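Participant: what's the 3D shape of this:
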Amino acid sequence: MNPDLRSKTALVTGGTGAIGRAVCAALAEAGASVVAVCLPSDLEAADALLAQWRDAGLPITVRAFDVSDADQAASALARLAADAGPIDIVVNCAGITRDAPLRRMTAQQWQQVLGVNLDSLFNVTQPLIDGMCQRGWGRVVNISSVNGQKGQFGQTNYAASKAGVHGFTMALAQEVARKGVTVNTVAPGYIDSPMIDAVPEAIRADILKGIPAGRYGHPADIAAAVAFLCSDAASYITGAQLPVNGGMYMSA
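Facilitator: Just a heads-up that it's a prediction; the model follows:
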């Protein structure tokens, strides 16, 4: 069943990253009008993406603001509401890494990762959730990580932030379930992207050995899961964490 999101407007943070751009395309292909959020410093690179999306006939626009800055996010979302109308779908996809063993991790590395990966969920979702509840329909999908489930050496900041993502999901899901709004988490495994390309080759080989599916995931694998959770077919799923990791980590 293909999701039908015609008449819906979606906001995707981290919308020009490897996973974010695939999510934007999947939601647009399902009929949604999509707003991809990127940092102001990424606008030049976003222009090339916009041209590709335009050539493909996909209704995707770009807005630039820092999702880790509460005031900046609130102002940008207010302007967006005035220009584009209500937001029906939020996909919190923005994420960064600043890896280091805890004994050598700086406070700045900790705060940067928590700010983008976790604080942004509040900064972006809180201004929009009441409108979804009032309209009686909404979807929030938060992107976590397999390393938020199992931990990873050198990633206390990243693993803590991504574990927190699903805690946010479960709590908010309970608050809005009776209002026709679902809140879910997608937890990707290792995805073929610039992030994994930056890992030394020997470590990448070890990672691949631990994936039963025998390959890294594709951004489209994550996008398909997000599109499903945004559809009416998933209206009875809320507070869930959907692992998309090729069997790398399995839990009861």
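Participant: rest of the way, CA atoms for contacts and neighbours
Facilitator: Will do.
Participant: What helices and strands are in contact with the longest strand belonging to the chain?
Facilitator: Secondary structure of the chain per DSSP state E: the longest strand is strand 181-188. Packing partners of strand 181-188 (3 or more Cα pairs under 8 Å, 6 or more residues apart in numbering; DSSP states H and E): strand 138-143, helix 156-176, helix 219-230, strand 241-244.
Participant: please give me the structure for this one as well, since I'd like to look at both together:
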Amino acid sequence: MSELEGRTAVLTGAGKTTGIAFAAAQAFGRAGAKIVLADVIDAGESIAALTDQGIEAISVECDVSTADGVAHLKQRVEARFGGCDILVHAATLFLIAPIEEITPQDWHRVVGVNLDAMYYLTHAFVGGMKERGWGRIIPISSNSYYVGSGNRVHYVSSKAALIGFTRGLAREVGRSGITVNAIVPGVVDTVRDQDPNAPRDIRFVGRDVYEIVREQQCIDMTLRPDHFIGPFMFLATDASAAMTGQAMLIDGGWSHIG
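Facilitator: Prediction:
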């Protein structure tokens, strides 16, 4: 029997095949889980890539930063698969601006996607996890909370709050067979992973941002989505049954130096 046979995984932000959420979806599906991809964009390409591998998967186009969007997602998940066993919130909004240029609208947009959605999603699915006596909740935070990143205080604040959410919720639901552990990535190259010759579209003072990041890390490497498959599988299975309320930093040792 596969490790996740009979489980259903709901992942936000996996509409494109280039990110860590899709890497997780692929790994979960190969381990026997049924997959639900929730995104504001059409996830047709991701669904095709999964079904081509024999993975049962559906997509739900919705805005998880709203109660109505998550209510729609819950209805689709329960109608098709009965409920959610593994919840990964990877949908992220990242805007760059100094504090005095961040409008109230920008603040609420970023916090809405990165943090409020985690509340809506958990509120929707945790009851079913409690009834079944098993669940895995995996928020995706950011090492910007640890190393400090300027000109994005709304983003950093929302990602830091996910760590507090993780710790508080873990204490609350642990006796129900549910673990809550955050994955905390550094800077992940989701372009080069798909095409080694892809032009770099992120530059900083005329240099490749990934070169700058490597200089900050203990390990001289550029992080790719496949580096997260092992951690995702660990947190989503019974291998991590004794671990909850933790933040798993995967950033090449950048936060260790910082």
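Participant: What's the end-to-end length of stretch 140-158 of the first structure?
Facilitator: 21 Å (Cα to Cα, to the nearest Å).
Participant: okay, and that stretch goes to which residues in the second structure?
Facilitator: Counting by TM-score structural alignment, stretch 140-158 of the first structure pairs with residues 137-155 of the second structure.
Participant: any residues touching the matching stretch, and which ones?
Facilitator: Contact with stretch 137-155 of the second structure is made by 86-90, 93-99, 107, 110-111, 114, 118, 122, 156-157, 159-160, 162-163, 166, 178-186, 235, 249, 251, 254-255, 258, as judged by Cα atoms under 8 Å, 6 or more residues apart in numbering.
Participant: same check, this time on stretch 93-109 of the first structure
Facilitator: Against stretch 93-109 of the first structure from outside (Cα under 8 Å, 6+ apart): 12-15, 19-20, 67, 110, 112-113, 116-117, 120, 142-143, 153-158.
Participant: From the residues you listed, keep the buried residues only.
Facilitator: When the contacts of stretch 93-109 of the first structure are checked for burial by 16 or more other Cα atoms under 10 Å, the buried set is 12-15, 19-20, 67, 110, 112-113, 116-117, 120, 142-143, 154-158.
Participant: quick one: the residue of the first structure positioned farthest from its centre and Ser235 of the first structure, what's the gap?
Facilitator: The centre of the first structure is farthest from one residue, Arg103, which by Cα atoms, centre = their mean lies 29.1 Å away. Distance, Arg103 of the first structure to Ser235 of the first structure, using Cα to Cα: 44 Å.
Participant: before we move on, what about Val34 of the first structure?
Facilitator: Distance from Val34 of the first structure to Ser235 of the first structure, by Cα to Cα: 20 Å.
Participant: between the two, who's got more neighbours?
Facilitator: Val34 (27 against 17; other Cα atoms under 10 Å).
Participant: that older thread, could you take the helices and strands packed on strand 181-188 of the first structure and lay them out as TSV, with extra columns for distance to Gly210 of the first structure?
Facilitator: Converted to TSV, these look like this (distance: least, Cα to Cα, whole Å):
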stretch	distance to Gly210 of the first structure
strand 138-143	22
helix 156-176	19
helix 219-230	18
strand 241-244	14
